[in-house]
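Asker: attaching a predicted model along with its sequence, questions to come.
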Amino acid sequence: MGQESSYKDKKVISIGVVSELTGLTERKIRYYEEKNLIYPERTNRGYRKYSFNDVERLMEIADHREEGVTTKEIKYELTKKERKEAKQKMIKGQINARFGIQKN
């Protein structure tokens, strides 16, 4: 059975709403996209769409920037965190497969 995605993963929020939610300007949000810190989806017309997870990540990025952390350092930490989460997910999947545990 396929893995269900959370509502937090669905890319349905426009950049204007994200700007209101985070307090970041649309220009700053686009800048973080250019730096590969976030990955919005694009509609057929080219509009960016964000998820609630993207909003949370942008708020985390903004907090780090206020503390003086560079975008390069943020990218490194986010990549490190993503690798760790992927590894944990893989191990959990291997354990579940080994013991015949199925997700419902």
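Answerer: That came through, no problem. Residues are numbered from 1 along each chain as shown.

Asker: going by C-alpha atoms from here, please, whenever you check contacts or count neighbours.
Answerer: Fine.

Asker: next, count neighbours for F52.
Answerer: By other C-alpha atoms under 10 Å, 17 other residues sit near F52.

Asker: excluding its backbone neighbours, what's nearest it?
Answerer: Of all residues not flanking F52 in the chain, K8 sits nearest, at 4.7 Å (C-alpha to C-alpha, 6 or more residues apart in numbering).

Asker: you'd agree that neighbour is up against V55?
Answerer: No. Applying C-alpha atoms under 8 Å, one finds K8 not in contact with V55, separated by 9.4 Å.

Asker: which one of the two has more residues nearby?
Answerer: V55 (21 against 14).

Asker: let's bring in a second model and compare:
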Amino acid sequence: MAEKQLRRSLAILPMSTVMALTDLSARQIRYYETQSLVHPARNEGNRRRYSLNDVDRLLEVKDGLASGMDFATMRRLYAKTHQVESTQLESKRLSDERARHLLEAEMQQLAGMRPPQSGLQQHL
């Protein structure tokens, strides 16, 4: 599952491909970028590169505009979504840090530097 998300977040699609996939003009896509609704990566030549997640976002923006949403509402909606994603990422970082501590404690125990189970119990 993580590999799928990683692949979807790779910024490899040029503007022309995104235009074909979304049926939006380059001008519209750039405008959505100025409205902070999409944040494409840039390559060495400073050309925009989009991920599949960016394409999904552009399609959501297109649908939102078609249903009568304004840019301010969409920005607020995406800000909340970004905040939730950031919180989830932060909690994952904490769990990775916890895993490192557990591994360190186990390695110290195996090396005889710590009594059995003392380090593991305080982290559990």
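Answerer: Good, I have the coordinates. All of these numbers come straight from a predicted model, not from anything done at the bench.

Asker: sorry, back to before: if I look at the residue nearest to F52 of the first structure, how far off is K89 of the first structure?
Answerer: 18 Å (C-alpha to C-alpha, to the nearest Å).

Asker: cool, and Y76 of the first structure?
Answerer: For Y76 of the first structure, the distance to K89 of the first structure - C-alpha to C-alpha - is 20 Å.

Asker: got it, and K10 of the first structure?
Answerer: Counting by C-alpha to C-alpha, the gap from K10 of the first structure to K89 of the first structure is 20 Å.

Asker: in terms of neighbours, single out the busier of these two.
Answerer: Neighbour tally, K10 of the first structure and K89, criterion other C-alpha under 10 Å: the higher count belongs to K10, 15 against 12.

Asker: not counting its neighbours along the chain, what's nearest the more buried one?
Answerer: S51 is the one closest to K10 of the first structure (C-alpha to C-alpha, 6+ apart), at 5.2 Å.

Asker: that neighbour: neighbour count?
Answerer: By other C-alpha under 10 Å, neighbour count at S51 of the first structure equals 20.

Asker: now the lengthiest helix in the second structure: buried residues?
Answerer: Counting by DSSP state H, the longest helix found in the second structure is helix 71-110. Buried residues in helix 71-110 of the second structure, counted by 16 or more other C-alpha atoms under 10 Å: 71, 74-75, 78, 102, 105-106, 109.

Asker: repeat that for stretch 5-16 of the first structure.
Answerer: Buried, per 16+ other C-alpha under 10 Å, within stretch 5-16 of the first structure: 11-13, 15.

Asker: go through those residues and flag which are in strands.
Answerer: Counted as lying in strands by DSSP state E, out of the buried residues of stretch 5-16 of the first structure, are I13.
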